[in-house]
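> Sharing a sequence plus its predicted fold:
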Amino acid sequence: MSEYQPGQVVYVIIRNPHVQGVANVQEAAVVSDPNSPGDFALFVYETYYPLNEEIAVYSTASEAETAYREAFGLSDAEAYYG
């Protein structure tokens, strides 16, 4: 994942851990992974997430919002963004 740099702002679709079926587009920061020196992590909601191929990362909020609408089958008016 060398295309990312510490301090870079990216966007992810993240599920709400407290409410099943609720997800939103969230801004995240690329940071050095405190649990794995030399690797990067995403910092969002005061939590570190491994930055790997299992997480869809978008360069812009617009790209993430489009993916959100496609994944959840929502129109622009129905989409929920965080």
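Here it is on my side, so go on. Numbering: from 1, shown residues only.
> For the rest of this, base every contact and every neighbour count on C-alpha atoms.
OK.
> got the contact list for residue 49?
Listed by C-alpha atoms under 8 Å, 6 or more residues apart in numbering, the contact set of residue 49 reads 41, 42, 43.
> Return the member of the residues you listed nearest to residue 63.
Nearest to residue 63 among the contacts of residue 49 is residue 42, at 17.5 Å by C-alpha to C-alpha.
> Can I get the contacts of residue 49 in TSV including neighbour count, distance to residue 14 and secondary structure?
Output for these, formatted as TSV (neighbours: other C-alpha atoms under 10 Å; distance: C-alpha to C-alpha, whole Å; DSSP: H, G, I helix; E, B strand; the rest coil):
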residue	neighbour count	distance to residue 14	secondary structure
41	22	15	strand
42	28	12	strand
43	20	12	strand
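> Second structure for comparison follows:
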Amino acid sequence: MGGISIWQLLIILVIVVLLFGTKRLKGIGTDLGGAIKGFKKAVTEEEKDADFEQKKQVEEKTAADTVSTTSSDVKEKS
């Protein structure tokens, strides 16, 4: 029970080429590659958007803390 040998893979490859043809396989490969590239791009953009939102929230919190500190300082001086 050793698994798939190189000869078995070659036989499968020959059968696939005979069934679909090289032009159709090239088209399938191109479509698959484009889909993978699009998926990677979408994931990268989503990560950038998440990072941007996180930075924005931190900046808003920092700005709110600064404003509240300034307001309390003004009240203490009065």
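Received it, and whenever you're ready, just let me know what you need. Everything numeric in this text was worked out from a predicted model, so none of it was measured.
> Any idea what the TM-score comes out to?
Comparison of the two superposed chains (TM-score structural alignment, normalised by the length of structure 2) gives a TM-score of 0.23, and 24 aligned residues with a C-alpha RMSD of 2.9 Å.
> Could you save the contacts of residue 49 of structure 1 as TSV and add columns showing distance to residue 72 of structure 1?
Below are the contacts of residue 49 of structure 1 laid out as TSV (distance: C-alpha to C-alpha, whole Å):
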residue	distance to residue 72 of structure 1
41	26
42	23
43	24
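> residues touching the residue nearest to residue 11 of structure 1 when sequence neighbours are not counted, list them.
Leaving out its chain neighbours, the residue that sits closest to residue 11 of structure 1 by C-alpha to C-alpha, 6 or more residues apart in numbering is residue 27, at 4.6 Å. Contact analysis of residue 27 of structure 1 by C-alpha under 8 Å, 6+ apart lists 9, 10, 11, 12, 44, 61.
> Can you say which two of the residues you listed are spatially most distant?
Taking C-alpha to C-alpha as the measure, these span a maximum distance of 14.6 Å, between 44 and 61.
> hang on, the earlier thing: looking at neighbours, which among the contacts of residue 27 of structure 1 is most surrounded?
Top of the contacts of residue 27 of structure 1 by neighbour number is residue 12, holding 24 neighbours under the definition other C-alpha atoms under 10 Å.
> you'd agree that residue is up against residue 30?
No. In terms of C-alpha atoms under 8 Å, residue 12 of structure 1 does not count as a neighbour of residue 30; the distance is 11.3 Å.
> Look through structure 1 and tell me its longest strand.
Criterion DSSP state E: the longest strand present in structure 1 is strand 23-32.
> Just the buried residues of that one, please?
Counting neighbours by 16 or more other C-alpha atoms under 10 Å, one finds that the buried residues in strand 23-32 of structure 1 are 23, 24, 25, 26, 27, 28, 29, 30, 31, 32.
> and which of these is nearest to residue 66 of structure 1?
Using C-alpha to C-alpha, the buried residues of strand 23-32 of structure 1 come closest to residue 66 of structure 1 at residue 25, 9.9 Å.
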